[in-house]
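Chemist: sequence? don't have it. structure:
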């Protein structure tokens, strides 16, 4: 009989994703067949799956922790914010439309059958599913029709462990307060609690831990210290972006403008891992640095809107000055589209139908189209022959004279565009910097060096995380708390 346990949090960014990844790797090392599952996720940092869909980046990392390929059933509902109040809705890996938050709130329960279908399909091939909640079950205004936390747990009859974040303060109130506002039927599913992100002498919180247990009646599964190697694992939440930067003052300077709808920013992780790279996340209100060797424009979930934001910050002027000084520019996906002469959205895919002038640094034009490109690919860097793997996840078709200077080749097809002098380049492929040989060649072209074996580092960090979880959580108690999955 397959078992399941769900980790819910007292709030967003309490570390659920990472702890679930560590638990999955720990249980996998114990000889169990484990799968991750998150009923509903909200993130613009998505991963492409082998079955031709997309899921949240955290579930892709958790699949890696389990030693299996990511699958759309691991995250059946993915919301990708496009505006302040609306998001693209992905159901079992494919676009199901765009909804405003109010409409989604009213209609989300209609998605529960797809969620349960994916969950039970996933359960057929494993011993254990470790489920990650979203946000907090204490958001009582979202409880009606909930599919992300207790609504799912009740529908699937899955026991829950509640996790609090001591680093943000008030963890006793977080956990005890959550119990206080939950419905009795929801509280009945909670089997215990854990406290995450502790810094310092853990014994100083023994009384606090015991007070939570006394007030709630729930056992403690552990007080988990801060995991120092967290930066070595791909991040999903845009809140983690500042921590990705390494403004060391040493090495080549790569500046990344922080756009409002930035997406697929895991492209930055291999660069952040390089000691010889000074990666700077440029926040709104700050100019692009004059000493940058490269301005890297990463993906966007709303290219036209983010281009307007780029101009509003005056970064278009900074970028032109950077190019005049002989600096390099690389645009990935949405950033690639912005570098062209024109972007057209005749179908209103990103909002109202519109057409805008691009930044004009590449002689290309992009037209948004309803078809979304989702694929995993392997290729080569044309100049060096270095092998690289990547994935595409974009809407839009790009053409123009500068595409004749494609600088990548994927599956026998030219990819990307370059200016006549080669200093401005763009492409649709994500994940290319994870390939060590290509990253070394690319950084050498900027006058830098590479000294990191990136994928090996990710595996080492997952093993270290599993050790961390085993040391500071009662994994045996967690497994005893897991319940049988019933149809």
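Modeler: Sure, I can see it. Being a predicted model, the structure only gives us computed values, none of them experimental.
Chemist: only C-alpha atoms for contact and neighbour calcs from this point on.
Modeler: Fine.
Chemist: which other residues reach the helix or strand hosting residue 210?
Modeler: In this assignment (DSSP states H and E), residue 210 forms part of helix 206-216. Here helix 206-216 makes contact (Cα atoms under 8 Å, 6 or more residues apart in numbering) with 172, 175, 176, 179, 218, 219, 220, 223.
Chemist: Correct me if wrong, but residue 197 is in a strand.
Modeler: Yes. According to DSSP: H, G, I helix; E, B strand; the rest coil, residue 197 belongs to a strand.
Chemist: If I follow the layout properly, residue 159 ends up in contact with residue 190?
Modeler: Yes. Contact criterion Cα atoms under 8 Å: residue 159 and residue 190 qualify, at 6.0 Å.
Chemist: Neighbour count: those two, which is higher?
Modeler: residue 159 (26 against 22; other Cα atoms under 10 Å).
Chemist: how close does the more buried one get to residue 480?
Modeler: To residue 480, residue 159 is 10 Å away according to Cα to Cα, to the nearest Å.
Chemist: Below is an additional structure, to be compared with the one above:
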């Protein structure tokens, strides 16, 4: 059985996902076989796995850092919010229910056997499992039935390293406060701590490290400075894309309430001549955009209503009249059609709504979800793309005869007669450098494009080197303990 170590945070968004990716890549570079694991994640940014399920996109990046293809055991419970109070529950890659938060709170304790089943199965194949927590163990009101933090660590007997985020301030209180509220049996699992996202001279916080160590008894493992290349890695939050450096060719992306699987944007935003502008609610779609890209959605009909409420439908039609191009991916593709029919009430009350009317297609929502990794050929350039489908609904109509992608002999997607409006269900296609070059050329881009996959791999190596320089990696690996049933 493998050894395991768990990275938990003293709060949300302390950088756990990136640290797990960096530790995994550092362990791989040291010659260890390593795999990531997150008991429970909450995200609509999912990845389709090679074994036909779905997991959080962050775990797919961590799998890449580990030199692996993603599988469902790396994230056995995934919550995908569908409304302000409810979420779809994915267990070991497959949808099992849609529940309100209160009902999921009652259910989650029953999921521990599935979580441990995935964990122990994963642990049989590797030297090291790097586990990521969710949120913070300091949320002791959620401790009963917990499967994401100390509940899992206790059940699997995995030692914990606690991470504090100094960038948001109050890091001493984050860590010492967590120590103050945890019960003794949970405190016994925390072996060490580290500070993340430091800007400036780390030696200025030496006294702070001593104070935390004195108050908690935990071993200090280091201060991690801000990682400047973080923007080159796939974004976990769509708003992280807005802060990336860019160029004169603008792609506008309306921020849908339930935006999902926006990894289509990462390769575009990595292009030095391209600016991907995430347009928030209340702001118009920019008139100078070469492309409006409508991304995936977890709740297409509700997000279409949100789209109209912002006046983006008016902006979009003005963009088209100016000769601008439009691309809809997955939920965005469904919105571009003439109608969306949900006779079975899969997304809400049964019924149908008018789409944006820019493609002559109609979508019917169906309960079965399509989850598949696949490759396709871009018809006009002949370039091959690798991607995945993750959707409910079937889309048909005259414009599907103008399919601009081919999966085998089957047409995929739809295109308007003038070729300026396109839609498809295939996510991830922009990761292919050749296709991305051909598509951007249609928007007026000239010159070479970045080598996206190589850039991500180089950034993961740089992250590993960053952690080797600033974290006590020897101590982290020494803290890991052998797990077993």
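Modeler: Good, I have the coordinates. Note that the coordinates shown come from a computational prediction; the quantities given were computed from them, not determined experimentally.
Chemist: Weed out the non-buried ones from the contacts of helix 206-216 of the first structure.
Modeler: Among the contacts of helix 206-216 of the first structure, those classed as buried by 16 or more other Cα atoms under 10 Å are 172, 175, 176, 179, 218, 219, 220, 223.
Chemist: Any chance of CSV for those residues, columns secondary structure and distance to residue 272 of the first structure?
Modeler: Listed next are those as CSV, based on DSSP: H, G, I helix; E, B strand; the rest coil; distance: Cα to Cα, whole Å:
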residue, secondary structure, distance to residue 272 of the first structure
172, helix, 35
175, helix, 34
176, helix, 38
179, helix, 39
218, coil, 40
219, coil, 39
220, strand, 36
223, strand, 29
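Chemist: Helices of the stretch 251-400 of the first structure, start to end?
Modeler: With DSSP state H, counting those that start in this stretch as the criterion, the stretch 251-400 of the first structure has helices at 269-272, 303-312, 315-324, 334-338.
Chemist: residue contacts, residue 445 of the second structure?
Modeler: Contact partners of residue 445 of the second structure, counting by Cα under 8 Å, 6+ apart, are 249, 273.
Chemist: what residue of the first structure matches up with it?
Modeler: With TM-score structural alignment as the criterion, residue 445 of the second structure lines up with residue 448 in the first structure.
Chemist: Which secondary structure state is assigned to its match?
Modeler: Put simply, residue 448 of the first structure is coil when judged by three-state DSSP.
Chemist: where's it relative to residue 322 of the first structure, distance?
Modeler: Remark: distance between residue 448 of the first structure and residue 322 of the first structure (Cα to Cα) = 18 Å.
Chemist: Residue 361 of the first structure now?
Modeler: Using Cα to Cα, residue 361 of the first structure is found at 12 Å from residue 322 of the first structure.
Chemist: where along the stretch 1-150 of the first structure do the strands fall?
Modeler: Secondary structure of the stretch 1-150 of the first structure (DSSP state E, counting those that start in this stretch): strands located at 3-9, 34-37, 40-42, 46-48, 54-56, 77-81, 86-91, 94-100, 128-132.
Chemist: Turn those strands into JSON lines, including mean neighbour count.
Modeler: Formatted as JSON lines, the strands of the stretch 1-150 of the first structure follow (neighbours: other Cα atoms under 10 Å):
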{"stretch": "strand 3-9", "mean neighbour count": "27"}
{"stretch": "strand 34-37", "mean neighbour count": "29"}
{"stretch": "strand 40-42", "mean neighbour count": "24"}
{"stretch": "strand 46-48", "mean neighbour count": "25"}
{"stretch": "strand 54-56", "mean neighbour count": "31"}
{"stretch": "strand 77-81", "mean neighbour count": "25"}
{"stretch": "strand 86-91", "mean neighbour count": "22"}
{"stretch": "strand 94-100", "mean neighbour count": "16"}
{"stretch": "strand 128-132", "mean neighbour count": "26"}
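Chemist: want to try a markdown table for these, with distance to residue 269 of the first structure as columns?
Modeler: What follows is the strands of the stretch 1-150 of the first structure, written out as a markdown table (distance: least, Cα to Cα, whole Å):
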| stretch | distance to residue 269 of the first structure |
| --- | --- |
| strand 3-9 | 25 |
| strand 34-37 | 22 |
| strand 40-42 | 20 |
| strand 46-48 | 14 |
| strand 54-56 | 16 |
| strand 77-81 | 21 |
| strand 86-91 | 25 |
| strand 94-100 | 26 |
| strand 128-132 | 23 |
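Chemist: closest to residue 308 of the first structure out of those strands?
Modeler: With Cα to Cα as the measure, strand 77-81 is the member of the strands of the stretch 1-150 of the first structure nearest residue 308 of the first structure (16.9 Å).
Chemist: Just checking the distance from the closest one to the centre of its chain.
Modeler: On the basis of Cα atoms, centre = their mean, to the nearest Å, strand 77-81 of the first structure sits 11 Å off its chain's mean C-alpha point.
Chemist: I'd like the distance between the counterpart of residue 404 of the first structure in the second structure and residue 426 of the second structure.
Modeler: Under the alignment (TM-score structural alignment), residue 404 of the first structure pairs with residue 401 of the second structure. Per Cα to Cα, residue 401 of the second structure is found 17 Å from residue 426 of the second structure.
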